[in-house]
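> here is a sequence together with a model predicted from it:
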Amino acid sequence: MLHSQFNPRRIATGSVWDLLWLGIFFQPQPAPRRALLLGLGAGTAVTQLQALFPKIAITAIESDPIHIQLATRHFGIDSSRADIHRGDARDFMSEYQGPPFDLIIDDLFSGSSGMPSRAVPCSLTWLRGLERCLSEAGTLSVNFADLKELKASGIRTILAEQKRFKQGYGFRHPSLENVIATLLTLRSKPDDLRAQILSVPSLASALRHDQLRYRVRELKTR
């Protein structure tokens, strides 16, 4: 199942793809240099990140060759700043020994049952593997099909430990069921997020014209 969209004249899509990376703006003056995307789709999130952060280097893992072909040939990905691997994200995570990432987006979904759901269960073990590859001040973003899927994951447990991740937020689009959990290595507030969004002219314009739509709430550990 493939859903993706991007208008090169407008960074925000007004849909769920915006929420995958929006949590990076909890950081003061975010400038991620390295990002990991697990699940490429047709590359919307990659093109958005490349437009927002010109110096970013992106590694993307995708198991479907058709998705890779669409992303590289038709959706405007700058291949000089994107290293796309065909393979299983679980294998990549278990074998990765390279430098850490400032942003990790887990967008691993399957539509084999007719309804989108996570392709890899977001267990505590899986989250620890993602955490291992994250830089000291990095941001982790995990897409869930709905609130039920989030509650069944290891998100609350890893937040309750208060070790690496100090705070978590859940992003939702007003008309979609998805919940994107953003885990932070610092403490921040929704007002900080909004201030950073408004400091980027293209995003400020999108927010004013209702082209960037989100609701955000802190994730509780109980």
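On my side now, so go ahead.

> can we go C-alpha only for contacts and neighbour counts from here?
OK.

> measure how far the longest strand anywhere in the chain is from the centre of its chain, please.
For the chain, the longest strand by residue count, based on DSSP state E, is strand 134-144. The chain centre lies 8 Å from the centre of strand 134-144; the measure is Cα atoms, centre = their mean, to the nearest Å.

> tell me which strands and helices the helix or strand following that strand is in contact with?
Scanning forward in sequence from strand 134-144 by DSSP states H and E, the next helix or strand is helix 147-151. Applying 3 or more Cα pairs under 8 Å, 6 or more residues apart in numbering; DSSP states H and E, we find helix 147-151 packed against strand 179-184.

> report the distance from the strand it packs on to the chain centre.
Distance, centroid of strand 179-184 to centroid of chain: 8 Å (Cα atoms, centre = their mean).

> try stretch 101-109
On Cα atoms, centre = their mean, the centre of stretch 101-109 falls 5 Å from the chain's centre.

> same question, stretch 10-24
9 Å.

> contacting residues around that stretch?
5-7, 30, 44-45, 48-49, 51-52, 103, 105, 107, 139, 141-143, 171-173, 176, 178, 180, 182, 193, 202-203, 206, 210-214 (Cα atoms under 8 Å, 6 or more residues apart in numbering).

> cool, stretch 193-207 as well?
Counting by Cα under 8 Å, 6+ apart, 10, 11, 12, 23, 25, 26, 27, 28, 29, 212, 213 sit against stretch 193-207.

> please enumerate the helices of this protein.
Using DSSP state H, the helices found in the chain span residues 16-22, 44-52, 65-74, 89-95, 124-132, 147-151, 155-161, 190-198, 201-208.

> so what's the nearest residue to residue 92 once chain neighbours are set aside up against?
Nearest non-adjacent residue to residue 92, counting by Cα to Cα, 6 or more residues apart in numbering: residue 61, 7.9 Å away. Listed by Cα under 8 Å, 6+ apart, the contact partners of residue 61 are 37, 38, 39, 40, 84, 85, 86, 87, 88, 89, 92.

> drop anything exposed from those residues.
Listed as buried from these are 37, 38, 39, 40, 84, 85, 89; burial here means 16 or more other Cα atoms under 10 Å.

> widest-spaced pair of these?
Taking Cα to Cα, the two most distant members of the buried ones among the contacts of residue 61 are 84 and 89; they sit 11.8 Å apart.

> next one for the comparison:
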Amino acid sequence: MAIKHTEIKNGVRYEVRTAGASVRLYTNGVFHSQWNPNNPLIGSLWDLFLLPVFLLSPGTDCSELKSRLARALVLGVGGGAALNQLLALHPECIIDGVDLDRVHLRLAKRYFGLGRAGVNLVCQDAELWLKSAASEPYDYVLEDLFRESDSQPGEAVRCFECDAMWLEQLFSRLRDHGLLVINFESVAQLNAACRILRKACLAESAYAFTKNGYHNAIGVFCKMPIDHKVNEREILKWAAACGMISARYSQRIRDFSVRRIRL
């Protein structure tokens, strides 16, 4: 693995490493992002941010799916792997990305190909941005706000608790048919958020996406009921129909689980 970029700013060490066509971002040793333009899905945790997009449209008609994915918001850009996956599926999708780390955004543009039309990267605290910035509602909102652990250097933890006020702010930016995707450290954190959603009646549909080898649980929520069939097999059929699965990584990509949560 080659080191393409190294810098230290305000006591934080940033590295961009490459292996073949794959690009990785590390911040103080924390693995933030990986992107390979030849393989949009590689069997990593980041795949679980994109695979729920299938819920926007039943069946394998990619043109219908893309029509329901016009605008996306990503809170916590890192190197931009999640943004690149969305663009690999739908190059015309308009994406706003918010990250507090200015270096992350600069490296995302320089090494991860995100200095392009249709991608608006903003350096700001995500909470402040949600409260103050005006925008059209989104079809897809990803909340992936993590920082380095104070007690365990090199480990990533959520920036703050996903409480009722935060969930309300996230849902306020979502279209009625849209998806809210949140990266939780654990199933326990996801279940706690679902208890809040039940009490507040913010969502009609909820799913948990998990993957072997990871403690994280990806929560996927929608204001409206999702009535079509959702399981691992159907999601993989959609991904294959849209050209998102390569033969090289097909077995790794299959190693995930999806579970419907009653609200």
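Nice, I can see it. Here the structure is a predicted model, which means the values were calculated and not measured.

> care to give me the TM-score?
Put the two chains on top of each other and the TM-score (TM-score structural alignment, normalised by the length of the first structure) is 0.89; 219 aligned residues with a Cα RMSD of 2.1 Å.

> on that earlier part again, just the helices of the first structure: most buried one?
helix 16-22 (a mean of 23; mean count of other Cα atoms under 10 Å).

> post-alignment, that one versus the second structure, mean distance?
Average distance, helix 16-22 of the first structure versus aligned residues of the second structure after superposition (mean Cα distance after the TM-score superposition for the first structure): 1.2 Å.

> circling back to that earlier point, need the contacts of stretch 193-207 of the first structure in a markdown table (columns: distance to residue 148 of the first structure).
Putting the contacts of stretch 193-207 of the first structure into a markdown table (distance: Cα to Cα, whole Å) gives the following:
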| residue | distance to residue 148 of the first structure |
| --- | --- |
| 10 | 32 |
| 11 | 30 |
| 12 | 27 |
| 23 | 21 |
| 25 | 26 |
| 26 | 25 |
| 27 | 28 |
| 28 | 31 |
| 29 | 33 |
| 212 | 25 |
| 213 | 22 |
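
> give me the buried subset of the residues you listed.
The buried subset of those (16+ other Cα under 10 Å) comprises 11, 12, 23, 25, 26, 27, 212, 213.

> just to check, the last one is in contact with residue 174?
This means residue 213 of the first structure. Yes: counting by Cα atoms under 8 Å, residue 174 is a contact partner of residue 213 of the first structure at 7.1 Å.

> residue contacts, whatever residue of the first structure lines up with residue 181 of the second structure?
Using TM-score structural alignment, the equivalent of residue 181 of the second structure in the first structure is residue 141. Going by Cα under 8 Å, 6+ apart, residue 141 of the first structure touches 20, 21, 23, 103, 104, 105, 106, 180, 181, 182, 183.

> go on, residue 84 of the first structure?
Contacts of residue 84 of the first structure by Cα under 8 Å, 6+ apart are 59, 60, 61, 62, 68.

> quick one: residue 31 of the second structure from residue 146 of the second structure, how far?
Going from residue 31 of the second structure to residue 146 of the second structure by Cα to Cα, to the nearest Å gives 11 Å.

> repeat for residue 216 of the second structure
12 Å.

> likewise residue 33 of the second structure?
Counting by Cα to Cα, the gap from residue 33 of the second structure to residue 146 of the second structure is 12 Å.

> what's the answer for residue 64 of the second structure, then?
From residue 64 of the second structure to residue 146 of the second structure the distance is 33 Å (Cα to Cα).

> what range in the second structure does stretch 41-53 of the first structure sit on?
Going by TM-score structural alignment, stretch 41-53 of the first structure lines up with residues 78-90 of the second structure.

> what is the neighbour count of the closest residue to residue 87 of the second structure other than its chain neighbours?
The shortest distance from residue 87 of the second structure to any non-neighbouring residue, by Cα to Cα, 6+ apart, is to residue 93 (6.5 Å). When neighbours are counted by other Cα atoms under 10 Å, residue 93 of the second structure registers 21.

> just residue 7 of the second structure next, same as before
12.

> nearest residue to residue 162 of the second structure other than its sequence neighbours?
residue 193 (6.5 Å).

> ditto for residue 123 of the first structure
residue 154 (4.8 Å).

> thought residue 142 was touching the one you found, still the case?
No: in terms of Cα under 8 Å, residue 154 of the first structure does not count as a neighbour of residue 142; the distance is 11.2 Å.

> the more surrounded of those two?
Higher neighbour count among residue 154 of the first structure and residue 142: residue 142, with 24 against 17, using other Cα under 10 Å.

> isn't that one right up against residue 180?
Yes: using Cα under 8 Å, residue 142 of the first structure is in contact with residue 180, at 5.5 Å.

> tell me the counterpart of residue 212 of the second structure in the first structure.
So, by TM-score structural alignment, residue 212 of the second structure is matched to residue 174.

> relative to residue 13 of the first structure, how far out is that match?
Counting by Cα to Cα - residue 174 of the first structure and residue 13 of the first structure are separated by 14 Å.

> try residue 134 of the first structure
Taken as Cα to Cα, the span from residue 134 of the first structure to residue 13 of the first structure is 26 Å.

> then residue 142 of the first structure?
Residue 142 of the first structure is 18 Å from residue 13 of the first structure, by Cα to Cα.

> any idea what residue 159 of the second structure aligns with in the first structure?
Checking TM-score structural alignment: residue 159 of the second structure goes with residue 119.

> that match reaches residue 112, doesn't it?
No: using Cα under 8 Å as the test, residue 119 of the first structure is too far from residue 112 to be in contact (9.4 Å).

> wait, what's in contact with residue 71 of the second structure?
Contacts of residue 71 of the second structure by Cα under 8 Å, 6+ apart are 93, 94, 95, 137, 138, 139, 140.

> for my notes, please list those in a markdown table and give distance to residue 169 of the second structure for each entry.
A markdown table is the format used below for the contacts of residue 71 of the second structure (distance: Cα to Cα, whole Å):
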| residue | distance to residue 169 of the second structure |
| --- | --- |
| 93 | 22 |
| 94 | 20 |
| 95 | 18 |
| 137 | 12 |
| 138 | 13 |
| 139 | 15 |
| 140 | 14 |
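
> looking at those residues, which one is closest to residue 26 of the second structure?
The closest of those, once distances to residue 26 of the second structure are taken by Cα to Cα, is residue 95, at 23.0 Å.
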